[in-house]
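Novice: sharing a sequence plus its predicted fold:
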Amino acid sequence: MSVLGGPVGGHYDVAVIGGGISGVQIARHAAGRGLRTVLLERNDFGAGTSAATTKAIHGGLRYLEQYDFRVVAESVSERRYLGLAAPHLVQPRSFLLTAYDWSAPRAPVLGAGVALYEAMAWRRNAGVPKDIRSPRFRWIGKKALLTQVPWLSPDGLTGAWRHDDTLNIHPERLLLAILKSYVADGGTALNHAEVTGLLRDDAGAVRGVRVNGHRDIAATVTVNAAGPWVASALGDLATTAGVRVRQAKGVHLVTRDLGNRDGVFVRGRNGRHIVVNPWQGKTLVGPTDTPMSGSADEAATEVEDINLLRETLDSVSATPLVREDVESTIVGVRPLIDDGSDTYTSSRRFEIRDHAPTGLPGLYSVTGGKWTTGRAMGQKVTDTLIRAHRGSLPPTRDFDSRHLDLSTSFGDYDTVTAAFEAAAARVPSADLPRDTRIHLARLYGTEHEAVLRLVVEDPRLATPVPGSSDILAQAVYAVTHEAAETLQDVLDRRMTVGTLGLVRETAARLVAATVAPLLGWEAERRDAEVAGYLGLQAAETAVLDEAFAPGSSR
């Protein structure tokens, strides 16, 4: 268990279970209102659903087809707020909404939907740095589209509507930046801290949590925001609380660069939508969005998931995907409100449930929601708690996060480029090339200077990590300043090397050797961490090999 923020102890106003984007935003807003808050994550911050994305902060254009106007209206506003708060990590991305003569809705209807979508986002460029503002939507004809997206099949293609959404460049780093803003407001966050029970008083009210089986943390209000683990976090009380959540498994393929510079929304001939999104020299293809039962801990990419994505993409591609195209996969489980629809069309709204009517006052559960609307959800949950417990919580202050920079954001620059140029000149004694400096500035914001100073103190930490733009100083910083405890914490959620596909064994061993002394690992533990990490990759590779094997069922 590691701690960010103040020491753990005493009585808290709010305890939040879950260190994904939902829990982090709830904790941030509770602390922002002046409430003494602690956040507890059973694994690592952002280790679950929050990292398994298409790398998009989107307004929910697809939800217009389901007439979910409320979610779309909220999403386009929240997309802008997040871009204002962290323009170094959130930037516009053009998307192409393809139209076919065999697919409904047809191009004119799609165009009307895009026009409505843009009208709902009419303030999208207000206050945004000049170099990352979004242009107006427009129609791309078939000939031009095939030039821009070389893998598309021309069969039945009529063109595409181009519109802008937002790219979540590094969701793991963005979540950490929001978490650090929470800590800067006085919050405390613990990872590898599993809630194993709830504390109850003589009247049955929930008065805090038990962590890792032995440590009690008292709190006036407990919020369960554990995502797909929202029921398991309550243990035997889940049935009493009536907590039920539908699980949707989302699998993405990470492929070589397929050639398109804009994201592409396509509807396959099987009726399913996918996004083909260029990112960091790779292309993300997905998600599957299929129902899942059982524990989210067991979520893994299966042959059926890969084949569903291949079937969808190949039906609109000039040439089918082959094994050499696909480097790795990403899998996550999303918690959805059980509204009776299938997981593909289920609402992305969130739900706040007060468990007082079921005999558990002081306990709330939050289900549903998504990355884009996390800020609004955090605000609404906190407002709900304060209204309901005004008599037992201390006086609160105003906190409007809509126009607040994150604590590590660069501040007032006319352009993001200007911010990066200024950052590249910091700590000139650190012997690093300009591209590495820009890379660090994007990942860490204002904290990049602390990483640079590590290089000044020990020039060996300027050593590049194979297969990425990362350097060893980031591994050190992950342990000393960002509560990383395992090799996977470091590679997958503090650095970028683990997010880009399969990590080379040389890179894994180099990083493990760097952090081992800081974490007190002997050679046996160090080697076990490397073996465990490489073993997960080997299992993933085996599934891909099976899916693409000759004779594999499609």
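Specialist: Nice, thanks for sending it over.
Novice: C-alpha from now on. contacts and neighbour counts both.
Specialist: Noted.
Novice: which SS class is the residue of the chain most remote from its centre?
Specialist: Distance from the centre of the chain peaks at Asp202, with 39.5 Å (Cα atoms, centre = their mean). Using DSSP: H, G, I helix; E, B strand; the rest coil, the structure places Asp202 in coil.
Novice: which parts of stretch 421-434 are buried?
Specialist: Within stretch 421-434, the residues scored as buried using 16 or more other Cα atoms under 10 Å are Ala423, Ala424, Val427, Ala430, Leu432.
Novice: any idea how far the first one lies from Thr446?
Specialist: Spatial separation of Ala423 from Thr446 under the definition Cα to Cα, to the nearest Å is 8 Å.
Novice: next one: the second one
Specialist: Taking Cα to Cα as the measure, Ala424 and Thr446 are separated by 11 Å.
Novice: list the contacts for Arg526?
Specialist: Arg526 makes contacts with Ala512, Ala513, Ala516, as judged by Cα atoms under 8 Å, 6 or more residues apart in numbering.
Novice: is the second one in a helix, a strand, or coil?
Specialist: Spelled out, that is Ala513. With three-state DSSP as the criterion, Ala513 reads helix.
Novice: ok, which stretches of the stretch 301-450 of the chain are strands?
Specialist: Remark: strands assigned in the stretch 301-450 of the chain by DSSP state E, counting those that start in this stretch are 326-336, 350-354, 363-368.
Novice: okay, pairing it with this:
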Amino acid sequence: MTPPPAALPSPSGARDFGALDTPFDVIVIGGGISGVQIARHSAGRGLRTLLLERDDYGSGTSSATTKAIHGGLRYLEQYEFGVVQESVTERRNLGIAAPHLVAPQRFLLTAWDWSKPPAPVLGAGVALYEAMAWRRNMGVPKDVRAQRFRWVGKNALLRRVPWLDPAGLRGAWAHDDSLSVHPERLLLSLVRSAADLGAVAFNHAEVVGLVTDPGPADAATGGSARTAATARVTGARILDRLTGREHVARSRVVINAAGPWVDRALGDLAEQSGIRVRQAKGVHLIMGSLGQTDALYARGKNGSHFVVNPWQGRSLVGPTDTAMDGDADSAETTADDIEYLLETINSVSSRRFTADDVESTLVGVRPLVDDGKPTYRASRRFDIHDHSERGLPGAYSVTGGKWTTGRAMAAQVVERIVRSEPSLPPTRDFDSRTLPVAGAFGDYGSVEAAFESALLRRPDVQLPRAVRLHLARMYGTEHERILDLVAADPALGRRVSDRPDRLDIAAQARYAVAAEDAWTLRDVVDRRLALGTLGTVTESELRAVTAVIAEPLGWSDADADAQVGEYLEAQRRIQEVIAAVRAAGG
């Protein structure tokens, strides 16, 4: 991602790949949370770093989340104490680094007479969980500090979550985790952070193969005896998916963090690498508000855990956790997924939820360490694979991991690479633990004070208070760039939707294509604005966005129509599945 210029010019139809002419120290493949954090840490250590993403930043697994930054309480049941300790530490770090995008959220761990483990054991687990997070409030703004856990009795719980089945209900253990308010925006701020540290980043840039050079044995024969067993990986072949042109980037090291696509990124070297990753499909239902402000974590009578997380006036219900074979690109919500989640929540509900309550769905594929366990019980730790052990020196792959621990994972990966690769230049120290992400507000003592200060910026710009707060929440200090655009052209202050809970304005769409590497309608609607994350988007809303971005992107009317049609078709497929469940009585 290129830093925003002083005046925002219209981007041209072709991107400048001239930066690839100079060799890099590290190429990172994958623009999800793992790859972005690795690129940020690599650049922070002073290494010349290139980040490549086949589609758009966060367009895969990293955007299909429960909107939670959490310590992984349920991993205690699997004795993953190391993962939990790291998670609660990183939860605090993210809250300090990005307080405008990571907010405290109360979770209710619910227990019935039939629950396993029973309520006292659950309480012991929560106590251990909080003991492991004893530093959780150190350095945290005063108005977002975590509260101590406590027991909530049955009657009080039913007042907070009125739809719960009261039969056999004991109560719940209330504890604090964190809400990821806009994970897409948080990921973009980390991409910007990497760029500010010197990294070069391209989205819609697919690695179609790795570049190898002959090893010492081959060099003696002039390369005529080159074999895979002696070839060193020295770069990547890149397809610019926007233009169809191919490019080559050279580097000392290639780190493959492509998530469920980790084998594809290795191209014809995948088999030799021996890389194995298990895929788990996770589906969430987007439902209207279920009338609660606290998140709920429960186990259905079918044995499956689920979360109901209130977010942006909606409730996210899920996720599923089912093994998946084949190409991760083919992952989609099925009727079985919707029916299973409805069955799970209905098993502990006093009312029957149906497909009529489902507005849309999210689907993502998690890459898990292949430890032989079912995907639900598979470890959320990460593994670093050094492919020199299979005759591919210079190449590494990272599998596993999760959103919350992405920073810690990146620090360990880069440290491993630095120690293992003598060809890399000397590096500097880089402590990213609580380093503010790009756009984070300074030290105001409280998050509320930071937002109140934001409301005073550019008083000449006439925007409603709710819209101003929306911009400050999504962009942090960079929201002033949006205000600058509206000051220069007041027409850009218009909302792109007539619906009262959609607060995005036209200036955000203009900023997305001018300064945030947005190249498609989906890039803008789903990952730069809030609009596409809130459920189904209407054609009129899509047209309002294309009216702003078509000219700077060089689109013809036919191009704009194609983008809108593709978006609507993807939505139609989801709605067809929901309708099928509804027709079947689900």
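Specialist: On my side now, so go ahead. Remember, predicted model here, so these are calculated numbers, not experimental data.
Novice: once they're superposed, tell me the TM-score.
Specialist: Scored by TM-score structural alignment, normalised by the length of the first structure, the superposition of the two chains gives a TM-score of 0.98; 551 aligned residues with a Cα RMSD of 1.2 Å.
Novice: ok, back up a step: what about the buried residues of stretch 421-434 of the first structure, which are in helices?
Specialist: Of these, the ones assigned to helices by DSSP state H are Ala423, Ala424.
Novice: mind putting the strands of the stretch 301-450 of the first structure into a markdown table with distance to Arg93 of the first structure and mean neighbour count?
Specialist: Listed next are these as a markdown table, based on distance: least, Cα to Cα, whole Å; neighbours: other Cα atoms under 10 Å:
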| stretch | distance to Arg93 of the first structure | mean neighbour count |
| --- | --- | --- |
| strand 326-336 | 21 | 24 |
| strand 350-354 | 26 | 18 |
| strand 363-368 | 25 | 24 |
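Novice: got JSON lines for the ones you listed, with distance to Met1 of the first structure too?
Specialist: Compiled in JSON lines, the strands of the stretch 301-450 of the first structure are given as follows (distance: least, Cα to Cα, whole Å):
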{"stretch": "strand 326-336", "distance to Met1 of the first structure": "23"}
{"stretch": "strand 350-354", "distance to Met1 of the first structure": "28"}
{"stretch": "strand 363-368", "distance to Met1 of the first structure": "24"}
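Novice: looking at those, which is closest to Asn224 of the first structure?
Specialist: The minimum distance between Asn224 of the first structure and the strands of the stretch 301-450 of the first structure falls on strand 363-368, with 4.5 Å, by Cα to Cα.
Novice: quick one on the thing from earlier: so how far is Gly32 of the first structure from the residue farthest from the centre of the first structure?
Specialist: Asp202 of the first structure sits 31 Å away from Gly32 of the first structure when distances are taken as Cα to Cα.
Novice: for Thr345 of the first structure, same thing?
Specialist: 34 Å.
Novice: quick one, which of these two is more surrounded?
Specialist: Ranked by neighbour count (other Cα atoms under 10 Å), Thr345 of the first structure and Gly32 place Gly32 first, with 26 against 14.
Novice: list the contacts of that one.
Specialist: Residues near Gly32 of the first structure by Cα under 8 Å, 6+ apart: Tyr182, Asp185, Arg397, Asp398, Phe399.
Novice: map it onto the second structure.
Specialist: For Gly32 of the first structure, the aligned position in the second structure is Gly44, judged by TM-score structural alignment.
Novice: before we move on, back to that, aligned to the residue farthest from the centre of the first structure, what sits in the second structure?
Specialist: Matched by TM-score structural alignment, Asp202 of the first structure corresponds to Pro214 in the second structure.
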